[in-house]
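Peer 1: Generate a structure from the sequence data that follows.
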Amino acid sequence: MFSFTRRALGVSSLALAAGCATGTAGGGSSNASAAIGAYGLDLTAGDASVQPGDDFFRYCNGRWLDSTEIPSDRTSWGTFAILDDKSERDQRVIIEETAHAGGAPGSLQQKIADTYNAYLDTDAINARGIAVLEEDLATIAAIRTHEDAIRVIAGADFPTNSPIVAFASLDARNPDRYVVTITHAGLGLPEREYYRRADSAEQRAAYVAYIERILTLSGQSNGAAKARSIMALETQIAELHWPIADRRQRDRTYNLKSRTELRAIAPDFPWDAALEAGGMGQAQEVVVRELSAMAPLAALFLATPVETWKDYLTFKLINGSADVLPSEIDAANFDFYGKTLNGQPEQRERWKRAVDQVNDAMGEAVGQLYVARHFPPEAKAQMLDLVENLRRAYAQRIDQSPWMTAPTKVVAQEKLAAFVPRIGYPDIWRDYSGMDVHAGDAYGNAKRANKFNGDWATARLWRPVDRREWNMTPQTVNASYNSVMNVITFPAAILQPPFFDPHADPAVNYGAIGGVIGHEMGHGFDDQGAKSDARGVLRDWWSPEDVAAFQQVTNALAAQYDGFEALPGLHVNGRLTLGENIGDNGGLQVALRAYELSLNGREAPVRDGLTGTQRFFLGWAQAWRSKYRDEALRNLVLTNPHSPPIFRVNGVVRNMAAWYEAFGVSQDNALYLPPDQRVTIW
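Peer 2: All right, here's what the predicted structure looks like:
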């Protein structure tokens, strides 16, 4: 990833979610069997010794949790990881068949084959050694001034980093254009708290040792002293970063500035040189995200000796290229980022990482082949039916909201009606004809792919916004909501059991995929998405009365999650996870309403002694089944806006009256909340 210009364009909100496969929208086909159990639920996975009101997550998943081992090359295991593993293996077949068949020089088939095979050929990578770095190391060595440094950072075709970076993103106040966006960066540990917390001292010491090892393995002198200097610099950068939860405040992170106003923030910083080198020199306006951090970060950049920046950039180059460098460097990188930070015992097999490499370079090329094999056309129509069912239920919940005023409800309904669902795959595919790939050149291929994709992203500044472009590939196991485009996206790879099964009980489908659809819709009305209107424009469309009422209920929700302890002494950050928790809270309420509407006044059948409502909630709990290594769970809590899965289950259901009624939960149970403490947002 390149620093000043080569930042990937992100969406306003990204959530791990769920999806669907083939069959009728509600499921329950009579002439075929469900993929899981008799009707979509694995009733052998639960722990009957646990009362549902004490720990619903374990009640549904306890035996699975006790009997399942996390694979040695994974930091967690569960529904998402299992589907990701399946997608990975499906892609391997596609890529290796493509590589075996070959293709004409310059063809997409040839590019896929050469990227994959070069990455697999570790003998060739080891034989070339660190000689592949010579040109890039020489570029860094030639730096003489701070302006030289920023030009290298912004314009290099190799991995760099910096306290201040820029990239192209949609303009939140004018969604019909892209704008240069400036934010802070520059860290090698996952987040600023790793540089500050007393319980991260071991990780900090290991990071310094890792920097020294990387520099030594690449032939750099005085590795120990340089490692200490780099760590000291990153610690200073981290102190100036905003807390991660503050970065979610979209009204604070949108600060439109002219070039003159940008220069005034830090007059001595080489802003113009940076934008020029990054291909953004024509931009007349920029959006500055963490405005209060920019002047001190710019001052730190200029106060830090040029030699320190050269050492820092040398490390970032080698660290960012480790997987296409000799095995000793690659192994050292895994020992720190895999084992130390995330507790992963073994490196992933090379073929799995090669699949990732092809995806990083030309993901939509693989996606086009993946969709042809693994996403039947009828699945798109079925998923659209489900989305419309949830949209109708959401409209009812908005109308019935006791805290939102009537004028604001009108605008909320307009926004809900304007939601655009994107299902399975994009309507247009990326053109990779300009990407240059060479057989046997893993390092060069990675550089050229990064430059190609970085230039493509930056060029969006100068062309009209194309709303058909996706932010993820069809083979990605995920889902998202983009507040600036007002779109929800469900890639093909997640549209399968256990999230949706055409032959499963509708109650299970509504609890799983229905909850996920509701979750993604809910992002349009969470603490971030609610600040954009139906067109995606960042503006105040809520009355002050509505804002106050919304803050009251969401503050209560944040306080609930603050009380959840993921590991001894490590609590969930209710502010950081608020948007995702709002999505879960409202999404499952809406999904339940959609399920009730689907019954058309009929009673749901009882199956294995379970009512329809019980099966609905079990479907949600089963969808979030997973377990984590402690190190990975710690990383998740400190850096990720998603709550750990156990709390995405227990933290949601304990706020729903229907769950109490369905499972006979009383005040004697651990998850019980008095009615006046339950949070209902939608």
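
Peer 1: switch to C-alpha atoms for all contacts and neighbour counts from now on
Peer 2: OK.

Peer 1: Would you agree Ala507 falls within a helix?
Peer 2: Yes. The assignment for Ala507, made by DSSP: H, G, I helix; E, B strand; the rest coil, places it in a helix.

Peer 1: Wait, it touches Ala594, no?
Peer 2: No. Checked against CA atoms under 8 Å, the pair Ala507 and Ala594 is beyond contact range at 10.1 Å.

Peer 1: neighbour-wise, which of these two wins?
Peer 2: A count of neighbours by other CA atoms under 10 Å puts Ala507 above the other of Ala507 and Ala594, at 32 against 26.

Peer 1: which one is that one nearest to, not counting chain neighbours?
Peer 2: Phe616 (4.6 Å; CA to CA, 6 or more residues apart in numbering).

Peer 1: Sequence B follows; please return its structure for comparison with A:
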Amino acid sequence: MKHLLLGAAASALALTSGIAHAQQPAAPATTASAPTKPTYGSYGFDAAGMDLSVKPGDDFYDHANGTWAKNTPIPADKSNYGAFNTLDELSRTRTRAILDAAKDDPASKIGAAYASYLDTAAVEAKGLAPIKPWMAEIKGVKDKAGYATLAAKAARAGISGPFRFYVGQDDKDPETYILSMSQGGLGLPDRDYYLDEKPEMAKIRAAYVAHLESMLTLAGETDAKARAAALMAFETEVAKVHWTQIDSRDADKTYNKLTLAALQKAAPGFDFAAYFKANGLTPTDLLVAQPSAITGEATLIAKTPIAVLKDALLLRSLHAYADKLPDSIANADFAFYGTTLSGTPEREARWKRGVDFLKDSLGEEVGKVYVAQYFPPETKAAMDVLVKNVIAAMGRRIDGLPWMSDTAKARAHKKLAAFTPKIGYPDKWRDYDGLAIQRDDLLGNAMRASQFDFDYNIGKLGKPIYRWEWGMTPMEINAYANFGMVEIVFPAAILQPPFFDPNADPAVNYGGIGAVIGHELSHHFDDQGAKYDETGKLNQWWTDADVANFKALTDKLVTQYDAYEPFPGAHVKGAFTLGENIGDLGGLAVALDAYHASLDGKPAPVIDGMTGDQRFFLGWAQVWRRNYREANLRQRLVTDPHAPSQYRADIVRNFDSWYEAFKPAPGGKLYLEPKERVKIW
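Peer 2: Modelled structure (predicted):
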């Protein structure tokens, strides 16, 4: 199980006493001279972005970022905009330079892939011809057996179908790979979009049906209106059997090991053996995340006309590859998924989308060049030190926990000692030799890349765990925790201002990247991560009293976040965002301890009238500055396990040190009495 610092919707599944070092890139680091001043302000924080008319105790996020928020429009090609986006734009600009240099090289695979994406004239001239053979395969399906086989083939091509499946670690046997499957079959982001009675959701449902009709028409299909309505009716029934987001994040509820025979017996309406065999899989055992949803979907498939199931595959195919097809398809797809769902007025420039295509298809091949040019060894060395300091602080906090038994503390220290941090880039790069790329075949390149990734993943079965593997490219502005691997991972591109600046005051760096390190570390001890022991095994290692004490604390955090209401009647879901909120709470606490320890007993200097703790908390608030379009924020409340950025910044209200630093008056909107402040790790 993998937890991200930032949800995919913003952009879409580890400590030994020594540090795991990656091999150094062959080429030199960037030749640009290092700045001698911080990127932001005089000490690493953008003081000009503050709104001093807002009291820290009323809204700490606005106090730290209010002027920036008022003066920073969201670009037309963005659904939201903030610190992550600023770095993402820098990362993509750098990647573009790498790809521009490669696209005219006949021997460069990344250059050929990028050139195929930029050749809009060829894409428009070919029209739907490149995808017609696949559409013909869908139309040629005659029965449910043929549908099961083709749905499996679609999965290999990156096209979503009735179920999702992949190979990952067995949570209760983390040295073994196993086939896992989970619910699927929806074209809207979540079951709530089908079942929620709010007027906003009803409007989206109407727009979705109109979108389906439009896409069928653009694909040259007849009777589009009736077919769109039939597919919507089918998906609504699927939504009714889907598990909620809250249940689907529960590691215990979603661990269900079944034999293929048992699954087939429980779900006779779908030929699972044929489904897996179509991709060369004959599993004996598999993990089923949401059994009742899988069996419910199988029952629905059995009684649904084959024409409706084929339309679902056709429309998912057009959505999956819309950006590799003519603008008539791509613009229609964006109009719904980009504008209606997220509020984004314009598609991104083609070069930006091309960079993303390369990141998805040949990410580590590009990453090799990226880290050679833009990730200095000094940054990696500095991160090694920060990680060690934050982990040491976590150990001290474990020792001081009043609610945890000595038995559990001893196991917690074992888990802490088992961590592997990964910083910057992999120590073993992916080999793309088997991926065929052609300069004049964008859709084929995209499909082959999806098939290549699928085969790579399925190929893990029966092999030792790929402990060198990364789940992100070096160009990502994100970080993650992987429970089964007992690791925390920080790609190169996030290790830049405002998260980390070698010329900034240490307090700001600890409030930025230090808290990010602490966040990912704390994930391994959040309400789900804490269920995994020092070997990465899903295994209860706490006493019953520890579990009860922990739940009493996390329940307070759920209640705190449930109260946040970005729009009238639209609240943050405290139970859904709990893991991330624990990560923020624990991460900030650990980073603050690490910062204090780094002072070696000396008082922190006062800079520009700000104390060390004030600078620390401002550094934290700065990385969460972000403006949202309303549609995007509403979507996140349903689908994103992270709370909106403002409330992530405002986690400071639980820290006694914040009260001491900013002296918020009782009665302020953020003020909590000492007994109400949540302290977990």
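
Peer 1: related to what we said a few turns ago, identify the contacts common to Ala507 and Ala594 of structure 1.
Peer 2: Residues touching both Ala507 of structure 1 and Ala594 (CA atoms under 8 Å, 6 or more residues apart in numbering): none.

Peer 1: Am I right that Ala548 of structure 2 is in a helix?
Peer 2: Yes. Applying three-state DSSP, one finds Ala548 of structure 2 inside a helix.

Peer 1: counterpart of Arg69 of structure 1 in structure 2?
Peer 2: In this structure residue 69 of structure 1 is Glu, not Arg. Matched to structure 2 by TM-score structural alignment, Glu69 of structure 1 sits across from Pro73.

Peer 1: residue range for the longest strand belonging to structure 2 in structure 1?
Peer 2: If you go by DSSP state E, structure 2 has its longest strand at strand 173-183. Aligned using TM-score structural alignment, strand 173-183 of structure 2 spans residues 174-184 in structure 1.

Peer 1: Next, count neighbours for Glu346 of structure 2.
Peer 2: Each residue near Glu346 of structure 2 was counted by other CA under 10 Å, and the total is 16.

Peer 1: Equivalent analysis for the one 4 residues further on, please.
Peer 2: Counted by other CA under 10 Å, the residues lying close to Arg350 of structure 2 total 14.

Peer 1: and it, what pairs with it in structure 1?
Peer 2: Structural correspondence for Arg350 of structure 2 with respect to structure 1 (TM-score structural alignment): Arg350.

Peer 1: Okay, the residue mapped onto Thr86 of structure 2 from structure 1 and Gln496 of structure 1: tell me how far apart.
Peer 2: With TM-score structural alignment as the criterion, the equivalent of Thr86 of structure 2 in structure 1 is Ile82. In this view, Ile82 of structure 1 and Gln496 of structure 1 are 11 Å apart by CA to CA, to the nearest Å.

Peer 1: what about these two, which has more around it?
Peer 2: Under the neighbour definition other CA under 10 Å, Ile82 of structure 1 and Gln496 were set side by side, and Gln496 has more, 21 against 14.

Peer 1: That one: what secondary structure?
Peer 2: coil.

Peer 1: how about the helices in the stretch 351-500 of structure 1?
Peer 2: 377-399, 406-418, 442-459 (DSSP state H, counting those that start in this stretch).

Peer 1: mind listing the strands for the stretch 151-300 of structure 2?
Peer 2: Counting by DSSP state E, counting those that start in this stretch, the stretch 151-300 of structure 2 has strands at residues 163-170, 173-183, 257-259, 285-288.

Peer 1: Which elements pack onto the first one?
Peer 2: Going back to what we said before, that points to strand 163-170 of structure 2. The contact analysis (3 or more CA pairs under 8 Å, 6 or more residues apart in numbering; DSSP states H and E) places strand 163-170 of structure 2 against strand 173-183, helix 442-458.

Peer 1: Now do the strands for the stretch 551-682 of structure 1: every range, in order, please.
Peer 2: For the stretch 551-682 of structure 1, the strands defined by DSSP E, counting those that start in this stretch cover 565-567, 570-571, 626-628.

Peer 1: Leu291 of structure 1 is nearest to which of these?
Peer 2: Smallest distance to Leu291 of structure 1 across the strands of the stretch 551-682 of structure 1 (CA to CA): 28.9 Å, for strand 570-571.

Peer 1: Mean distance of the closest one to its aligned residues in structure 2, please.
Peer 2: Compared with structure 2 after fitting, strand 570-571 of structure 1 has a mean deviation of 0.7 Å; criterion: mean CA distance after the TM-score superposition for structure 1.

Peer 1: In structure 2, which residue range corresponds to that strand?
Peer 2: Under TM-score structural alignment, the match for strand 570-571 of structure 1 is residues 570-571.

Peer 1: Would you pull up how far that stretch lies from the middle of the chain?
Peer 2: Chain-centre distance of stretch 570-571 of structure 2: 22 Å, with CA atoms, centre = their mean, to the nearest Å.

Peer 1: So which residues make contact with that stretch?
Peer 2: Here stretch 570-571 of structure 2 makes contact (CA under 8 Å, 6+ apart) with Asp562, Ala563, Tyr564, Glu565, Arg634, Leu637.

Peer 1: what do you get for stretch 529-545 of structure 2?
Peer 2: Residues outside stretch 529-545 of structure 2 that contact it (CA under 8 Å, 6+ apart): 171-174, 251, 405, 407-408, 411-412, 414-416, 418, 483-486, 523-525.

Peer 1: and Arg248 of structure 1, how many neighbours does it have?
Peer 2: Neighbour count of Arg248 of structure 1, defined by other CA under 10 Å: 20.
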